[in-house]
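Visitor: Sequence below, structure please.
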Amino acid sequence: MNRIIKFSLLLFFFLGGIQAFGQPAVKINNGIIVLDDNFVVYREKNYLKTIDSLDKVLKNNPKDTSALFYRALFYTRSNDILAKPYQVDPKALAELTIAKTFVERALTLSMQDFKLKVLRAEIFAGLCYRYSGDESWKFKPLEITARKKSFIEYKTKANQYYEELAKVDPHNAYDYERRLVKYDYPIK
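Guide: Reported below is the predicted structural model:
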């Protein structure tokens, strides 16, 4: 009987230890959230199982704030300037919009993690980037007006969020101030 209890406890701690490593390590570096995996560029293939697991968790429990954060992070990393440099990539814009929705939902559900707020600012800055490559020949006047409105809205919010981060985290204020969106909408 004693061996069964010891084995059960050992198995419990072993499986509990595996679960603890289920979430990828992240850190704030130069004002952005980075995956602490020793790669400069995000490699989606390394995280396919984690992404699949997060999608399942969110399907079963859409209020899981940790899953919302990590899924938004993976959407952001797979659609940032390094992963998809073409500014008018419709898939990148759509997935960054999903990331924005996930972050806002996590904030609505009272998630207090500082990294979530950094990710939110980064997502809004990424959305600005997706509107910064507008070529006038590609869009009709009504589309240009709608895109300019979205750009201004995202720029305002991104800068507001970065300024808030600089106040809350004064030791890294320089990093957040460098990330402010300073360019304007390209079509006049």
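Visitor: contacts and neighbour counts: CA atoms only from here.
Guide: Noted.
Visitor: Determine the number of other residues adjacent to E44.
Guide: 15 (other Cα atoms under 10 Å).
Visitor: And for the one 10 residues further on?
Guide: Residue neighbour count, defined by other Cα under 10 Å, stands at 20 for L54.
Visitor: Nearest residue to it in space, ignoring adjacent ones along the chain?
Guide: Spatial nearest neighbour of L54, excluding adjacent residues (Cα to Cα, 6 or more residues apart in numbering): A67 at 5.7 Å.
Visitor: So that neighbour lies in a helix, does it not?
Guide: Yes: the assignment for A67 by DSSP: H, G, I helix; E, B strand; the rest coil puts it in a helix.
Visitor: which helices and strands does the lengthiest helix in the chain pack with?
Guide: Among the segments of the chain that qualify as a helix by DSSP state H, the longest is helix 141-168. With contacts taken as 3 or more Cα pairs under 8 Å, 6 or more residues apart in numbering; DSSP states H and E, helix 141-168 sits against helix 114-131, helix 173-178.
Visitor: Also this sequence, please, to line up against the first:
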Amino acid sequence: MKKLNKFIACVIALMFLAISLLRAQPRVMVYNGKISLKSGTLAPVEKDFAGSADSLDKNLKIHPNDTTSLFFRALIYLQFNSFVMNPDPGSSQATNKLLLAKSMADRADSLNMKNFYLKVLQAQLCSELVTRNAPIETWRFNEKQMAERRKKHDYYKELANHYYDIAALIDKNNAYAYHRLKINE
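Guide: Model (predicted):
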């Protein structure tokens, strides 16, 4: 009887371990054309994803071509450096993390990652970079910096619209949402 109880306890422990390992990757959702982390709360908290971010960073050091890790790490950078989470358009720290996320997403794309969510992620990253380089708060920047920001703004605007067009072609049921998100300014 004791052996049976120990066996049942081991099976239950293994089941809990398996469930926790299966949920190791953050859950993702696309709603109204925007990709985000699914956290079970209205607004995800960065510290809740710190463990995932650390394990993804460690995995990327060992396996730099792991497209899944590149995708999820880029998504975490996007989630917590978006304009909603960090509304200062002149924040170089947030902009640098978004640029890092864009390079990770582009690397995953160049490694032939075939995931529809990647196109939505790339579009949203470029859209965030458009916002970060918007010609606002001109008092902070001199003429040369403003010209450089305008050039980046136009470049990321073209890229964002391109990726939204691709997403609309792939996900025809939600094409209106992607066309609505295109930048027309």
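Visitor: care to give me the TM-score?
Guide: TM-score for the superposed pair, counting by TM-score structural alignment, normalised by the length of structure 2: 0.88. Supporting figures: 183 aligned residues with a Cα RMSD of 2.3 Å.
Visitor: thinking again about what came up before, could you provide the helices and strands packed on helix 141-168 of structure 1 in a markdown table, with additional columns for mean neighbour count and distance to L10 of structure 1?
Guide: Converted to a markdown table, those look like this (neighbours: other Cα atoms under 10 Å; distance: least, Cα to Cα, whole Å):
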| stretch | mean neighbour count | distance to L10 of structure 1 |
| --- | --- | --- |
| helix 114-131 | 24 | 34 |
| helix 173-178 | 16 | 45 |
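Visitor: and of the ones you listed, who's closest to L35 of structure 1?
Guide: helix 114-131 (11.8 Å; Cα to Cα).
Visitor: which part of structure 2 lines up with the closest one?
Guide: Counting by TM-score structural alignment, helix 114-131 of structure 1 lines up with residues 116-133 of structure 2.
Visitor: Contacts for the matching stretch next, please.
Guide: 30, 33-35, 71, 75, 78, 82-83, 89-90, 95, 98-99, 101-102, 105-106, 109, 149-150, 152-154, 156-157, 159-164, 166-167, 170, 183 (Cα atoms under 8 Å, 6 or more residues apart in numbering).
Visitor: Just say helix, strand or coil for the residue nearest the centre of structure 2.
Guide: Against the mean C-alpha coordinate of structure 2, by Cα atoms, centre = their mean, the closest residue is L75 at 1.9 Å. Under three-state DSSP, the three-state class of L75 of structure 2 is helix.
Visitor: Tell me which helix or strand the counterpart of V26 of structure 1 in structure 2 sits in.
Guide: Under the alignment by TM-score structural alignment, V26 of structure 1 pairs with V28 in structure 2. Using DSSP states H and E, V28 of structure 2 maps to strand 27-31.
Visitor: circling back: could you find the counterpart of the residue nearest to L54 of structure 1 in structure 2?
Guide: A67 of structure 1 maps onto S69 in structure 2, by TM-score structural alignment.
Visitor: Isn't A106 of structure 1 up against F69?
Guide: Yes: contact criterion Cα atoms under 8 Å: A106 of structure 1 and F69 qualify, at 6.9 Å.
Visitor: How about the contacts made by L75 of structure 2?
Guide: Shown in contact with L75 of structure 2 (Cα under 8 Å, 6+ apart): S36, L37, A101, L121.
Visitor: Against N173 of structure 2, how distant is it?
Guide: 23 Å (Cα to Cα, to the nearest Å).
Visitor: and what of A167 of structure 2?
Guide: For A167 of structure 2 relative to N173 of structure 2 (Cα to Cα), the value is 11 Å.
Visitor: returning to that earlier point: of all the helices and strands packed on helix 141-168 of structure 1, which lies closest to K56 of structure 1?
Guide: helix 114-131 (20.8 Å).
Visitor: so how far does the closest one sit from its counterpart in structure 2?
Guide: Helix 114-131 of structure 1, aligned to structure 2 and superposed, deviates on average by 0.4 Å (mean Cα distance after the TM-score superposition for structure 1).
Visitor: Point me to the helix or strand that includes S36 of structure 2.
Guide: Per DSSP H and E: S36 of structure 2 is located in strand 34-38.
Visitor: can you pull the buried residues of that strand?
Guide: Of all the residues in strand 34-38 of structure 2, those buried under the rule 16 or more other Cα atoms under 10 Å are I35, S36, L37.
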